[in-house]
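S.K.: Attaching a predicted model along with its sequence, questions to come.
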Amino acid sequence: MPSPTYITRFRDCTIDIIARQDSINWILNVHAHHRFSPLTAFLSVNYFDRFLSSHSLPRHSGSWPSKLLSVACLSLASKMGEPKVQFILDLQIFEPKFVFDPKTVQRMELRVMWILNWRLRSITPFDFLHHFVSDLSSSSSSLLSASSDLVLRTIRVIDLLGFSPSTIAGAAVLCAAGLSVDFVADGDRQGAPFFYERVNKV
């Protein structure tokens, strides 16, 4: 997770929230174009946020530093989560204004990994979805897909960075299943057997 002060820095306008939204939109567009897994998109934004939480980009150099960081984070995430690695130039679509050569992106990848202390195997909400979905539905594939979509939608919301991956996963599953936290917490175990206990054990 990013540092605890990361959200505060956005609220204080120390970090450009518009640049973050533009970067996430670009990542999601490329993710959809190449049909990457939801995990790849989530990891990309995770690396992006963790980098910015401990290292500032130049604010008076235009939008290219943020774009370079986005490309590097998506490239790293695709190497972690995809069976087939895309060429760096193939990732740079939808925004022809900035196209970085592979060596430049690779140098940025090394910088990102160094800033993140080489910790690229982040715990994400996707690590918990199967665990939670199995308690709620016999048609787990459709619920899992809907829950994954909801998790992806959360990555744009700054305030949700303060919640643990398991909490986001649990909330996404409940929402996708059409349940409320009150429904589960009130002790009704017919629709959600032992789900509440499992969420609280994580």
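M.R.: Perfect, thanks for sending it. Numbering: from 1, shown residues only.

S.K.: contacts, neighbours, all on C-alpha from now
M.R.: OK.

S.K.: Run a quick neighbour tally on residue 38.
M.R.: 18 (other CA atoms under 10 Å).

S.K.: same check, this time on residue 119
M.R.: Residue 119: 10 neighbours (other CA under 10 Å).

S.K.: Same question for residue 21.
M.R.: 15.

S.K.: Same question for residue 144.
M.R.: So residue 144, with other CA under 10 Å, has 22 neighbours.

S.K.: Correct me if wrong: it contacts residue 133.
M.R.: Yes: between residue 144 and residue 133 there is a contact at 6.4 Å, judged by CA atoms under 8 Å.

S.K.: Which residues are in contact with each of those two?
M.R.: residue 173 (CA atoms under 8 Å, 6 or more residues apart in numbering).

S.K.: who's in contact with the closest residue to residue 81 other than its chain neighbours?
M.R.: The shortest distance from residue 81 to any non-neighbouring residue, by CA to CA, 6 or more residues apart in numbering, is to residue 40 (5.5 Å). Going by CA under 8 Å, 6+ apart, residue 40 touches 31, 74, 77, 78, 80, 81, 82.

S.K.: Quick check: residue 146 touching residue 176?
M.R.: Yes: in terms of CA under 8 Å, residue 146 counts as a neighbour of residue 176; the distance is 5.8 Å.

S.K.: check contacts around residue 102.
M.R.: 88, 89.

S.K.: State the distance from it to residue 22.
M.R.: Distance, residue 102 to residue 22, by CA to CA, to the nearest Å: 22 Å.

S.K.: if we can go back for a sec, the more surrounded of residue 146 and residue 176?
M.R.: Comparing residue 146 with residue 176 by other CA under 10 Å, the one with more neighbours is residue 176, at 19 against 16.

S.K.: Spit out the contact partners of the more buried one.
M.R.: Each residue near residue 176 by CA under 8 Å, 6+ apart is listed here: 143, 146, 147, 150.

S.K.: got another, please set it beside the one above:
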Amino acid sequence: MKLSGPLESQRLSFLLETAISREAQMWKVYVPKNPTRQDTDISPVQRDEVVRWMSSLTSKFHLYPETLALAISILDRFLAVVKARPKYLRCIAISCFFLGAKTNEEDERIPALHKLAKNSGCGCSPSEILRMERIILDKLNWDLLTATPLDFLQIFHAMLLSSWAQLLCTRPKVSPSQHVSMLTEQLQQCLSAHQLLQFRGSMLALAIITLELEKCRPDWLSVIVNMLKVCQIDSSQLVRCRELVARSLSSCDVPLPPNTVYIYQPLKQSLIPHDRPAIQDPPISTIPETGLEMATRSSGHPSGLAASCHHLAPIRYKQASTKRKVEEMEVDEFYDGIKRLYNEDSAQEGAAAETCGVTLVRQESSLSPCPPLQPVSVM
């Protein structure tokens, strides 16, 4: 039965105090291990990889997010007290995953051990998982109940909704359960980043809450003052945690392909007719665009100039080296490189045209449809 009014606030305050007390007893400062040898020490990167693998198992076996959060907590606590080899990491992770499932899931939802060993791809037999499970329980003194970051996230979210009903006004089509589910996905991404293990679970959950709260209210800090006092969190530490969380979430976005080319299409300009006949080029639509032509279009020059430059051998030679560098250049540097390319080749344009047997039609600068090229100013 759902409580309402003061009773609900008292219940949430009691749950928060209990979780904070439990966290204070179990949490230890994370000390990253720099592996001396690849085959003897588990690196932080390997830890993050196995956490993402455990997250995929949660979706595969349709288990609760609480199970994953507890399994990651058991894994981190075990790796903090035991020096294990990387070849045993999958066995340790699947054992922690099995312990989390048996602790949080209903009996009918707990996957059978032989199916878990077979379908997870851990490379361990059921007997090996049971032996590792016993080792983990012995090292953790058979105490698996701890306050996970997901517990704090759910408590903070319920406290905000109970005291500030306008939290979801900016998202009218999102229900409270859908909103907390979205925040849970963000938390799972943060749990796979070892850089955030230096913060307690309460601070990590509060940082995710405040990042979402900032979208609704600019004075988000005044809304969570009471939570900061109860959790004994310094506001400066919270701001630092928020920065790392925002960086971790932004790095999970899908990046653009490395060879992405942005093409700017300028307004159509009519070329001035000339008396001397020039070599007629094939239709532009039938010529495959090269990197130089794309760059010329993006810099605002007419496509006709790019088509004429297509016949110049020296320019095509420099085109290959320029194309390799475009992938690593920023947008501003990209345009500057194209300008430098034209400035360098302006002196050799006549010699290149005579070599290829091509006479370029030159117009006066005042009648040219192309804007005058300016020297690049050094910042």
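M.R.: Looks like it arrived, so ask away. Being a predicted model, the structure only gives us computed values, none of them experimental.

S.K.: TM-score for this pair?
M.R.: Once superposed, the chains reach a TM-score of 0.80 (TM-score structural alignment, normalised by the length of the first structure), with 189 aligned residues with a CA RMSD of 2.6 Å.

S.K.: most neighbours, which of the contacts of residue 40 of the first structure?
M.R.: Going by other CA under 10 Å, residue 74 tops these with 28 neighbours.

S.K.: which one in the second structure is aligned with that one?
M.R.: Counting by TM-score structural alignment, residue 74 of the first structure corresponds to residue 97 in the second structure.

S.K.: Repeat that for residue 20 of the first structure.
M.R.: Match for residue 20 of the first structure (TM-score structural alignment): residue 47.

S.K.: any idea which element that match lies in?
M.R.: Taking DSSP states H and E as the criterion, residue 47 of the second structure maps to helix 44-60.

S.K.: Next, the mean deviation of that helix compared to the first structure.
M.R.: Here helix 44-60 of the second structure, set against the first structure after superposition, deviates by a mean of 1.5 Å using mean CA distance after the TM-score superposition for the first structure.

S.K.: in that helix, what counts as buried?
M.R.: The neighbour-count check on helix 44-60 of the second structure (16 or more other CA atoms under 10 Å) flags 44, 47, 48, 50, 51, 52, 53, 54, 55, 57, 58 as buried.

S.K.: CSV for the residues you listed, including distance to residue 251 of the second structure?
M.R.: Listed next are the buried residues of helix 44-60 of the second structure as CSV, based on distance: CA to CA, whole Å:
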residue, distance to residue 251 of the second structure
44, 17
47, 18
48, 14
50, 18
51, 17
52, 15
53, 18
54, 20
55, 18
57, 22
58, 22
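
S.K.: In three-state terms, how would residue 52 of the first structure be classified?
M.R.: Judged by DSSP: H, G, I helix; E, B strand; the rest coil, the three-state class of residue 52 of the first structure is helix.

S.K.: what sits against it?
M.R.: residue 6.

S.K.: Translate it into the numbering of the second structure.
M.R.: Mapped onto the second structure by TM-score structural alignment, residue 52 of the first structure lines up with residue 79.

S.K.: residue boundaries of the helices in the first structure?
M.R.: For the first structure, helices defined by DSSP state H occupy the ranges 6-11, 17-34, 38-54, 64-81, 88-91, 102-115, 126-133, 140-154, 165-176, 181-185, 195-201.

S.K.: so how many other residues sit close to residue 195 of the first structure?
M.R.: Counted with other CA under 10 Å, the neighbours of residue 195 of the first structure add up to 20.

S.K.: That one reaches residue 136, doesn't it?
M.R.: Yes: using CA under 8 Å, residue 195 of the first structure is in contact with residue 136, at 7.3 Å.

S.K.: And residue 89 of the second structure, how close does it get to residue 83 of the second structure?
M.R.: According to CA to CA, residue 89 of the second structure stands 11 Å off from residue 83 of the second structure.

S.K.: Actually, residue 114 of the second structure.
M.R.: For residue 114 of the second structure relative to residue 83 of the second structure (CA to CA), the value is 27 Å.

S.K.: likewise residue 189 of the second structure?
M.R.: 25 Å.

S.K.: Neighbour count: the two, which is higher?
M.R.: More crowded of residue 189 of the second structure and residue 83, by other CA under 10 Å: residue 189, with 18 against 12.

S.K.: What does the more buried one correspond to in the first structure?
M.R.: Aligned by TM-score structural alignment, residue 189 of the second structure pairs with residue 153 of the first structure.

S.K.: cool, residue 65 of the second structure as well?
M.R.: Using TM-score structural alignment, residue 65 of the second structure sits opposite residue 38 in the first structure.

S.K.: Residue 294 of the second structure and residue 303 of the second structure: what is the separation?
M.R.: 9 Å.

S.K.: what's the answer for residue 144 of the second structure, then?
M.R.: 68 Å.

S.K.: so who does the closest residue in space to residue 28 of the first structure that isn't next to it in sequence touch?
M.R.: Spatially, and ignoring its direct neighbours in sequence, residue 28 of the first structure is nearest to residue 41 (6.4 Å; CA to CA, 6+ apart). By CA under 8 Å, 6+ apart, the contact set of residue 41 of the first structure is 27, 28, 31, 74, 77, 152.

S.K.: Of those residues, which are still contacts in the second structure?
M.R.: Using both residues aligned by TM-score structural alignment, their matches' CA atoms under 8 Å, the second structure keeps these contacts from these: 27, 28, 31, 74, 77.

S.K.: you'd agree residue 89 of the first structure is up against residue 104?
M.R.: No: checked against CA under 8 Å, the pair residue 89 of the first structure and residue 104 is beyond contact range at 11.3 Å.
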